[in-house]
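Asker: Show me the folded form of this:
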Amino acid sequence: MSTLVECPVCGRITTEQAVSLHLDFGCSSAPTASTSQSAAAPLPPVASSSSGPPKTTRTPAEKKRKAAPPTAVRDAPSTSSPAARSAAPPSSKKPRTSTASFLEAAKPLPELVRPRALEDFVGQEHLLGKGALLRALIEEDRLGSCLFWGPPGTGKTTIARVIAKTTSSIFKELSATNATTAQLREVFVEAENVLKITGRKTLLFIDEIQRFNKAQQDAFLPVVEAGTISLVASTTENPSFRVNTALLSRCRVFVLNKLSADDIFRILVRALRLLHEQKTGENLPEAPGPVVKSEPDAGAAPLPDDPDAASAAAAAAAAAAPSAVDATAPSTDPSDADVSLPGPPPAGTSAAHSADPVFAHTGALDPPLLRFLASAADGDARVALSSLELALSATRKGADGGIDREELKRGLRKAHMQYDRSGDAHYDTISALHKSVRGSDANAALYYLARMLEGGDDPLYVARRLVRMAAEDVGLANPQALPQALAAYQATQLIGMPECDCILAQVVVMLAESPKSVRCYNAYNAAKALVKRGEQYPIPLHIRNAPTGLMKQLGYGREYRYEPGFAHPVHQTFLPPELAGTTFLQDDDSIEGKTVDEAALREWEWRAQRGKRWEGRDELEKKVRELEEKAAAAGKAPRAGATGLDAEDGAV
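Answerer: Reported below is the predicted structural model:
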């Protein structure tokens, strides 16, 4: 007997056998029964005979077409007729506006608005912009094996899904977080069989490939080498350290950058448009495109009148981009804006998107609030979309009847920070801190210190590195730097975070503002290099210890002069005769082995001295001439980077 059940999506009554087919067709087809059927007499059982032929299974459509329905059911009015609809009692259960799958309805907003085509992708213009290499390879279906490396929420998986829709190869997707070696072998065998039979290759996407161990990564080598599969992998960690070198050499690496605040703002606006279109079916008009203007910066300092200085400064600025940022020039990057935005959008970037027609239907979700969400996401589009979903579903109301904006901001302000205590962010930031201290930029050093501490890094690790900076970079120029750094390390051990932050900040500023001397550091490195590459010469007998009579007879300690016992200076040698005259320590003001870069010096005079000539120029030029004369007298060619002041190539 067929059992009548209620559809969990639309509430219609159908048979238990047909409910799956009914759901597969989006609640628009498959045999259904009216509510009145549930109260009618049950269907008569099908007669069966043990001697007759075996009963064949018929589809629900065949049953409806061939089986004679009971009288009660046949006489009942159709629920699709106007009379039946008017007579039927109103349903207390509202139909759900959902797709045919509960999994689809359960997807979060970042998954629902994931781009399906390259035209919808936002950001990564260096890879997917017009004429970019990756875009051309995807459109021509000639991608091959590649690896996407970038921070979370930058579009690695989205690019892979776009590739799946455009490639003619068979696409398969696995995650290294739960895939096993057995599953990989199954995919490899299937890919080989498909290639033999149909000639189609298999494109395998592995998410978070760094989670695979060495043996699992090695399993890809033969199939990638043979061309059985094309591997597309993604990783958030440096592949140089987490992916086998052999596998890395067989893949082209594409680096994805962290998204800017303007990119994330555009993603949020696109999400709002999609949600509005799904809810109302209304296609909103496109927003006007952004107007990008190329205008001189009114706030920038004018170039010096000297043409050489101007060209040198321009060359230095070009060489510094994009890794160096001029702190004196105003920033045009929206990501540099204060996270408390609600002011006007950055000029020329988000203005057009702020005027998007969708904002006429979003209520309290206005452009300033969306720009705040974009800044608080710290370059992660997934975090921004999750924050937008939270804002859309917020039920707490403020005094004006809208979303309590301040409460939302407190909950989302820097709730997410892309910082990995054991990954590239850790090492890149401590490198930036060390180099800022070495370059005497206390402001930059404090900034990188705050990024490490607020990102949850170990304060004792930072304190240990400050001890190293005190000896390596400050050295003898400020002998009190090392004791202060050691005191800061001990204080950090005693009180920990967050109280130790000002202690570390004090030492960072002290080290940055101290004069620098690498005299001991360079001298020890020179001695260490000589020991490693040179012969280990015997220690002179006169400075060897002679605790026994035999050793004294052999000459140990003979002719050693105990200098405190003399009333005047005495001379004696301590190095082996083969190393006589070797010098490791150089005077702080010596330029030997150092570079004199005329372009860099002029840039410093322009930026730091406001074009004023450096007072040490005359002394520097004198030392350069003396070094050249010394080299010429010895019959040696000047060392590259150590002799001669050349205004064109900057070599000393």
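
Asker: only C-alpha atoms for contact and neighbour calcs from this point on.
Answerer: OK.

Asker: separation between the nearest residue to P569 once chain neighbours are set aside and V383?
Answerer: Spatial nearest neighbour of P569, excluding adjacent residues (CA to CA, 6 or more residues apart in numbering): E563 at 7.3 Å. As for E563, its distance to V383 is 71 Å (criterion: CA to CA, to the nearest Å).

Asker: These two: who's more crowded?
Answerer: Taking other CA atoms under 10 Å, E563 and V383 do not tie; V383 has more neighbours (22 against 12).

Asker: Just give the closest residue to the more buried one, not the sequence neighbours.
Answerer: A377 (5.6 Å).

Asker: hang on, D457 packs against R421?
Answerer: Yes: in this structure, D457 is within contact of R421 by CA atoms under 8 Å, at 5.5 Å.

Asker: Following up with a second sequence; could you model it the same way so I can compare the two?
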Amino acid sequence: EGQQGILAQGRLLRRAIKADRVGNLILHGPPGVGKTTLARIVANHTRAHFSSLNAVLAGVKDLRMEVDAAKQRLERHGLRSILFIDEVHRFNSAQQDALLPWVENGTVTLIGATTENPYFEVNKALVSRSRLFRLLPLEPDDLHQLLQRALNDEERGYGTRRVMVTPDAAEHLVDVAGGDARSLLNALELAVESSEPQPDGEIQIDLAIAEESIQQRAVLYDKQGDAHYDTISAFIKSLRGSDADAALFWLARMVEAGENPRFIFRRMLIAAGEDIGLADPQAIVVVEACAAAFERVGLPEGLYPLAQAALYLAGTEKSNSVLGFFDALKSVREANRQDVPSHLRDANRDGAAFGDGVGYRYPHAYAEHWVEQQYLPTALQGEVFWQPGQLGWEGERRERMAERRAAQLAAAAELATEQPLLLSSGPDSPAMERWIQRQLAQEGDRLHQLRQRLWAGVTWQRQDRVLLLGCHSLLWALDPLRQAPEGGVTLVCPSPEDRQRLAAQVDLLEPERQPQLVDGLEALPSDQIFDWIGGRLGTADLLDMNWDALVQSLTVHSTDHTGLRLLISCAERGPAGALGSSHAAASSLSQLVEQEQQWLQQLQIQTEPFEQRGWCLDIQQWQELLTLPGGQSLAERWLGDGAAYRQMLGPVDPETLQLLRTTLEGLGPEGLRLPMRHQLITGKQVQEKEHRTANLLET
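Answerer: Predicted structure coming up:
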């Protein structure tokens, strides 16, 4: 009986034994679970010659003798040989190697038994050529049957003597044996042989005698074996799973087996960083304090701080966000460009000569001791390594971190969209690099203010559905994502590059709060309705804008209660007009100024399509003055191949173009003062749905 997992009716090993087709086997499991007994069963059912060795007593000479005898039996009589080696892990590497060739060529069939993990203690070549079976501790029912058989067996048990074991005594023997048949039989033998028979010859084993025979359960625990690693693994996983009861049990098992508490404290310190981390930064402090207290107190009172540390780790919030360090480590090994940004470099050595440290903004000089600023290498800007969890200390700061990251990424996206060449200046222009860093920080401030103005006065409902246009970054979606978690936010991506960037930024949010990304309004289901439609449209978004088609699509996805919040930002002048009438080149560039004004006029919002479809609009307008530093990058920004401004100009006198280019390149640090106009468009539907639908059908 027992080991039904491998010996039940129909199981592979049972079928192999019945058919006498047992191949190379390695049986592993704790002591007293039937490994040797199973080998004897194989011996009783096979027609092959069966011999056995004990690895503790045998050597290479004994192996050679068995192999030579097996060769003779095979050659003379065609008889197979099965060699059972008990405690096979006790053979050293040379002894196991000596056995390998004969196992490979089939001279002997090996059955090995071991209490150790065969993958670590047995020759890999032997393991690869054998089928491994794991024997588990015997079940209580199996031990009760074994106990009864031992009492009734006349040859190998006490069947010839009158032995009576009370139910309580039998239960105690089975329970304390802990699945070890050998321990149970030894206890029974001790109880019977040490008890005086009654006058009638009966030997009675009651609970008191049973307790004396087997007083304490033997804890199966080898400090270098599987039990050691399995138990500490169970302990750490119980801490990670916040199961305080399981953690105390496995801790008690290790202490009872004599595990060094310093080893347990070391593993708890690791768990405090790996599994708790910044959800509770005090966890590692508590464990370290408990470890120090243990060193001062010692055993047995030191068990109090040991248990206290385990219970604290099991009971506190969990997070593995510190694993983001390994993502950063991977980037360090794979990224090609890892140059320290110039404004972060040490300014105390050669800063004056190379501009190192120039442009650095001291966070403590700003509100909340923080300012938008580039800290990662340019090639890694936008990478996210630390993703704080939702619980504990880091959970309280998660939203603020996401908002700051989005502000930084939005600032970089703003410059990439509006002034793309300004982000690609090289080391030959340190002044330009310093300006870029200042712009990135200033853009963060600007965009935060614009975001607040865009959504100011909106009364949010948690179930609101929000559609955002012209999304180059996640910044403009932060307010609806925070205020309308149950409704959903949809972002319209102007380009594949924007979609890729947004997808990376969306990863900053937990899955249930992530917005939907679409490539255009045509990708929306026709019956999808939104409570708010908003976003920010810049110069790049206004080029070739078909206002009539846009408003028609927005109207289809709106109701009488849909609110409109659009922020439109556009330059009021082009480069020629921004130079001003007082500039020496103004008269020669007058033709370009007229063309610029005509071009910019086309970028203005058209209110007629809104009014025709029942929208009542309110427009707030204000101006902002940007300063763009002069130089070759500024000239390329406007006049380079593929620039929208250059395409707008069409055929122009080459001398006029060259004059404008030369002028922009010669502006120097004072730069070009470019006026910007911002328009906040707010509105709502005023017509009934049926009337609006009729207008759409007419259109």
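
Asker: TM-score for the pair, please.
Answerer: Scored against TM-score structural alignment, normalised by the length of structure 1, the superposed chains reach a TM-score of 0.58; 416 aligned residues with a CA RMSD of 3.7 Å.

Asker: The residue nearest to V383 of structure 1 matches what in structure 2?
Answerer: Aligned by TM-score structural alignment, A377 of structure 1 pairs with A177 of structure 2.

Asker: What's the separation between that match and P137 of structure 2?
Answerer: A177 of structure 2 sits at a distance of 10 Å from P137 of structure 2 (criterion: CA to CA).

Asker: And these two? Which one has more around it.
Answerer: Between A177 of structure 2 and P137, A177 has the larger neighbour count (other CA under 10 Å), namely 27 against 20.

Asker: So if I had to pick from D457 and R421 of structure 1, which one is more boxed in?
Answerer: Neighbours were tallied for D457 of structure 1 and for R421 using other CA under 10 Å; the higher tally belongs to D457 (18 against 13).

Asker: What residues in structure 2 pair up with stretch 131-148 of structure 1?
Answerer: Stretch 131-148 of structure 1 maps onto residues 10-27 of structure 2, going by TM-score structural alignment.

Asker: Compute the first-to-last residue distance for stretch 361-375 of structure 1.
Answerer: Terminal-residue distance, stretch 361-375 of structure 1 (CA to CA): 23 Å.

Asker: hang on, the earlier thing: these two touch, right, the residue nearest to V383 of structure 1 and K414?
Answerer: Yes: under the criterion of CA under 8 Å, A377 of structure 1 makes contact with K414 at 7.1 Å.

Asker: For stretch 386-400 of structure 2, measure first residue to last.
Answerer: Rule used - CA to CA; the end-to-end distance of stretch 386-400 of structure 2 is 13 Å.

Asker: before we move on, what about stretch 451-466 of structure 1?
Answerer: Terminal-residue distance, stretch 451-466 of structure 1 (CA to CA): 16 Å.

Asker: Which residue numbers in structure 2 does that stretch align to?
Answerer: Going by TM-score structural alignment: stretch 451-466 of structure 1 matches residues 253-268.

Asker: list the buried ones in that stretch?
Answerer: By neighbour count on 16 or more other CA atoms under 10 Å, the buried set for stretch 253-268 of structure 2 is R253, M254, A257, E259, P261, I264, F265, M268.

Asker: Might you specify the subset of the residues you listed located within helices?
Answerer: R253, M254, P261, I264, F265, M268 (DSSP state H).

Asker: can you give me the helices in the stretch 501-650 of structure 1?
Answerer: 501-513, 519-533, 549-553, 598-607, 617-633 (DSSP state H, counting those that start in this stretch).

Asker: scratch that, the stretch 301-450 of structure 1 is what I was asking about
Answerer: 307-320, 351-354, 367-376, 381-393, 405-412, 424-438, 442-454.

Asker: all helices for the stretch 101-250 of structure 1, in order.
Answerer: All helices of the stretch 101-250 of structure 1, identified by DSSP H, counting those that start in this stretch, fall at 102-105, 109-112, 125-128, 133-139, 156-166, 181-198, 214-218, 220-226, 239-242, 245-248.

Asker: Out of these, which gets nearest to E598 of structure 1?
Answerer: Closest approach to E598 of structure 1 among the helices of the stretch 101-250 of structure 1 (CA to CA): helix 125-128, 33.8 Å.

Asker: Give me the buried positions along that closest one.
Answerer: H126, L127, L128.

Asker: Does the last one touch R135 like I think?
Answerer: By that I understand L128 of structure 1. Yes: at 4.7 Å, L128 of structure 1 counts as touching R135 under the criterion of CA under 8 Å.

Asker: what is in contact with the two at once?
Answerer: Here L128 of structure 1 and R135 share no contacting residue, scored by CA atoms under 8 Å, 6 or more residues apart in numbering.

Asker: who's in contact with S440 of structure 1?
Answerer: Residues near S440 of structure 1 by CA under 8 Å, 6+ apart: L511, A512, E513, S514.

Asker: Pipe these into a markdown table and attach neighbour count and distance to E499 of structure 1 per row.
Answerer: Below are the contacts of S440 of structure 1 laid out as a markdown table (neighbours: other CA atoms under 10 Å; distance: CA to CA, whole Å):
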| residue | neighbour count | distance to E499 of structure 1 |
| --- | --- | --- |
| L511 | 29 | 20 |
| A512 | 28 | 21 |
| E513 | 16 | 23 |
| S514 | 19 | 24 |
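
Asker: possible to save those residues as TSV with distance to A271 of structure 1?
Answerer: Below are the contacts of S440 of structure 1 laid out as TSV (distance: CA to CA, whole Å):
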residue	distance to A271 of structure 1
L511	48
A512	46
E513	48
S514	51
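
Asker: so which of these comes closest to L112 of structure 1?
Answerer: A512 (49.0 Å).

Asker: can you tell me which residues contact that closest one?
Answerer: Contacts for A512 of structure 1 (CA under 8 Å, 6+ apart) come out as S436, V437, R438, G439, S440, D441, A442, A445.

Asker: Any of these buried? List them.
Answerer: Buried, going by 16+ other CA under 10 Å: S436, V437, R438, S440, D441, A442, A445, out of the contacts of A512 of structure 1.

Asker: With distance to E6 of structure 1 as added columns, please give those residues in a markdown table.
Answerer: Listed next are the buried ones among the contacts of A512 of structure 1 as a markdown table, based on distance: CA to CA, whole Å:
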| residue | distance to E6 of structure 1 |
| --- | --- |
| S436 | 69 |
| V437 | 71 |
| R438 | 73 |
| S440 | 74 |
| D441 | 71 |
| A442 | 70 |
| A445 | 66 |
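
Asker: got the contact list for the nearest residue to A8 of structure 2 once chain neighbours are set aside?
Answerer: Closest residue to A8 of structure 2 apart from its sequence neighbours, by CA to CA, 6+ apart: R14 at 7.0 Å. R14 of structure 2 sits next to I6, L7, A8 when contact means CA under 8 Å, 6+ apart.
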